[in-house]
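>>> no sequence on hand, only this structure:
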């Protein structure tokens, strides 16, 4: 009968490709070498079936997302993602599920250039925990607590797509469509299932930004994390929040805004740039054909978010408990 070691050998024993791995999968611990003058950045996320992804999600999408959301944390810190471990709990040894999950996880590892260096497997309710490690120089590390008065608030990409995708995945037939609209449907589902960790953008952002966070639980809630840590407030121009063509075609502006403000799961980067650095930052992003949008600025009204009409915005979003 196939067991834990067979499972690891068949699906997760990949040769390390990057530098710094002295010992990888198969021993009691991995051995790593961190570059000189760099700090080790570490983060961990757990995904639970039916909570962090719909139960009918394809296993390859689950594998890809499990790593992508962790790589996003490295991007938000200004760190280069390098290595990760996997703790996998499954109700049974399901070959078809494991093949799909492993393929999606391996694809994400290749996409982001990170190595799987160890982990654990056990029987139980389906949960996936990835711990990721990266490297960052002390000067480049982006912290939530570093936003400054007058900083301009930016976001990468577009917001609200994943929340719309979740509504579709959960069977909201009132917004299900065919033909051209079906392509928009598929786009939002793809944004939910396979978010893109903004590692390329992060390499530019860390040269200019004060503070940064990835948008996992909704724009307002994640922005509030920055404001609390930095003891400041913000004005958000809701008209400037970027929406995709897909989202705008499926929903009226009010619903698009609601998804963007409180939906979460987009894994775009939200960050603050000193006003006198904005021109250089925007030019650097444009030269690399990378998307970003200024949506507001930092104020001295501690832990308060208002819109351009001075209306208070409530920082609601996904709640883990």
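Yep, it's here. Nothing here was measured: the structure is a model prediction, and the numbers come from that model. Numbers count the residues shown, from 1 in each chain.

>>> when you work out contacts or count neighbours from here on, use the C-alpha atoms and nothing else.
Will do.

>>> residue 280: how many residues sit nearby?
By the other CA atoms under 10 Å criterion, the neighbourhood of residue 280 contains 11 residues.

>>> tell me what the one helix or strand it maps to is packed against?
Using DSSP states H and E, residue 280 falls within helix 278-287. Contact partners of helix 278-287 among helices and strands, from 3 or more CA pairs under 8 Å, 6 or more residues apart in numbering; DSSP states H and E: helix 199-205.

>>> chain center to the helix or strand following the helix it packs on, what's the gap?
Remark: after helix 199-205, the chain's next helix or strand is strand 211-214, criterion DSSP H and E. Shown here is strand 211-214, whose average C-alpha point lies 11 Å from the average C-alpha point of the whole chain (CA atoms, centre = their mean, to the nearest Å).

>>> show me what secondary structure element comes after strand 211-214.
As assigned by DSSP H and E, the chain's next helix or strand after strand 211-214 is helix 219-230.

>>> can you name every helix or strand that that following helix contacts?
Helices and strands touching helix 219-230, by 3+ CA pairs under 8 Å, 6+ apart, are strand 211-214, helix 253-262.

>>> for comparison:
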């Protein structure tokens, strides 16, 4: 099978938002009047971002999900994406699964494939996604203010538990591992919540490299500090509440590490004025996405991590860094 046969069989889809479809050298996109384009690119490399044993349908889902998560953090509505795919060989079974997972998520978010590239080489997936947001309404990292609440969506840390199992540092019952692995391989991009938070949240970021590290982006861009309740973050984990968790050796230190330093959550971490708590709750309800307060923004720079009683937590927390 040649390159263009491969594209035609697995990736050719009608495109409504680009008048040229996918058959020209460029796609043409125009945001609606009064809207700005939001653009983000992410790359997934085999052995670095995913294992060779991952189900290709789940990989197709995740490849797009991590990009949609960036749009969510900006409060943008998904429009379209491009796909650059490097393949060591043509594996039709893999391509069928990958494209199925990719397009299932794309259709769920009304986001069209409008172009890209394929080449032979090590397995590497690069997606650029395009969205739109009302001019001046985008959620940024730079708007947090002292006194703001710190919120997080969904669940934290369970994907990191799956990674620890793959690393051989932790054993989990099969039922727990399946839950953790699903969180790691098929994250849920919170695009509806991001759009619902326009005009409410003062700053936002998606949790891709770990809560502590990603919160640092907000703190630096906004010139503020924060206090985070480590136990409130652990309470956002799904696995510790499972009936089998008591047999899994999930120590308090491990749970805090996973909740605060674990990557691959792709939840939204955002700030909002304390007086807008009802508005945040209403936005979360409209988006059908649970949210929880886990801290507060402070005027004094730096990050202070405390337990449920307000005492400092001595444990150190880092974040994922490709070149560290």
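Received it, and whenever you're ready, just let me know what you need. Quick caveat, the model's predicted, so the values are computed rather than measured.

>>> so how far is residue 168 of the first structure from residue 10 of the first structure?
The spacing between residue 10 of the first structure and residue 168 of the first structure, counted by CA to CA, to the nearest Å, is 34 Å.

>>> quick one on the thing from earlier: identify the residues contacting the helix holding residue 280 of the first structure?
Residues outside helix 278-287 of the first structure that contact it (CA atoms under 8 Å, 6 or more residues apart in numbering): 152, 201, 204-205, 208, 291-292.

>>> what's the most distant pair in those residues?
Of all pairs drawn from those, the greatest distance, 16.7 Å, lies between 152 and 201 (CA to CA).

>>> so between residue 10 and residue 168 of the first structure, which is more surrounded?
Legend: neighbour count by other CA under 10 Å for residue 10 of the first structure and residue 168, higher for residue 168 (19 against 13).

>>> what about that one, which SS state?
Following DSSP: H, G, I helix; E, B strand; the rest coil, residue 168 of the first structure is assigned to helix.

>>> that one -> the second structure?
In the second structure, the residue paired with residue 168 of the first structure is residue 165, using TM-score structural alignment.

>>> do the same with residue 95 of the first structure
Residue pairing (TM-score structural alignment): residue 95 of the first structure is matched to residue 92 of the second structure.

>>> and that match, how far from residue 63 of the second structure?
With the distance defined as CA to CA, residue 92 of the second structure ends up 18 Å from residue 63 of the second structure.

>>> comparing these two, which residue is more hemmed in?
Here residue 92 of the second structure and residue 63 are compared on neighbour count by other CA under 10 Å; more neighbours surround residue 63, at 27 against 13.

>>> start and end residues in the first structure for the strand or helix carrying that one, please.
Assigned by DSSP H and E, residue 63 of the second structure belongs to helix 56-74. Mapped onto the first structure using TM-score structural alignment, helix 56-74 of the second structure covers residues 59-77.

>>> circling back: next one: the helix holding residue 280 of the first structure to chain centre, how far?
In this view, helix 278-287 of the first structure has its centroid 23 Å away from the chain centroid, taken as CA atoms, centre = their mean.

>>> that helix vs the second structure, mean deviation?
Here helix 278-287 of the first structure, set against the second structure after superposition, deviates by a mean of 2.9 Å using mean CA distance after the TM-score superposition for the first structure.

>>> buried set for that helix?
278, 281-282, 284-285 (16 or more other CA atoms under 10 Å).

>>> gap between the residue mapped onto residue 131 of the second structure from the first structure and residue 44 of the first structure?
Matched across to the first structure, residue 131 of the second structure falls on residue 134, judged by TM-score structural alignment. From residue 134 of the first structure across to residue 44 of the first structure, the span is 12 Å (CA to CA).

>>> check residue 232 of the first structure too.
Distance of residue 232 of the first structure to residue 44 of the first structure, given as CA to CA: 27 Å.

>>> of these two, give the one with the bigger neighbour count.
Neighbour comparison, residue 232 of the first structure and residue 44: the larger count goes to residue 232, with 21 against 16 (by other CA under 10 Å).

>>> between the helices and strands packed on helix 219-230 of the first structure, which one is closest to residue 271 of the first structure.
Ranked by CA to CA, the member of these that lies closest to residue 271 of the first structure is strand 211-214, at 4.1 Å.

>>> which of the buried residues of helix 278-287 of the first structure sits closest to residue 16 of the first structure?
Compare each of those with residue 16 of the first structure using CA to CA and the shortest gap goes to residue 285, at 31.4 Å.

>>> what about the strands in the first structure?
Assigned by DSSP state E, the first structure shows strands spanning 21-23, 31-32, 39-48, 80-90, 115-123, 127-136, 152-156, 211-214, 233-236, 269-273, 292-299, 305-307.

>>> okay, those in a markdown table with distance to residue 189 of the first structure next?
Shown next, in a markdown table, are the strands of the first structure (distance: least, CA to CA, whole Å):
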| stretch | distance to residue 189 of the first structure |
| --- | --- |
| strand 21-23 | 36 |
| strand 31-32 | 37 |
| strand 39-48 | 17 |
| strand 80-90 | 24 |
| strand 115-123 | 27 |
| strand 127-136 | 20 |
| strand 152-156 | 19 |
| strand 211-214 | 19 |
| strand 233-236 | 27 |
| strand 269-273 | 20 |
| strand 292-299 | 22 |
| strand 305-307 | 29 |
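
>>> which one of the ones you listed lies nearest to residue 174 of the first structure?
Nearest to residue 174 of the first structure among those is strand 39-48; the distance by CA to CA comes to 27.2 Å.

>>> with adjacent residues omitted, what lies nearest to residue 177 of the second structure?
Taking CA to CA, 6 or more residues apart in numbering as the measure, residue 177 of the second structure lies nearest to residue 162, with 6.3 Å between them; neighbours along the chain are not counted.

>>> now do the contacts for that neighbour.
Applying CA under 8 Å, 6+ apart, one finds that residue 162 of the second structure lies in contact with 177, 180-181, 184.
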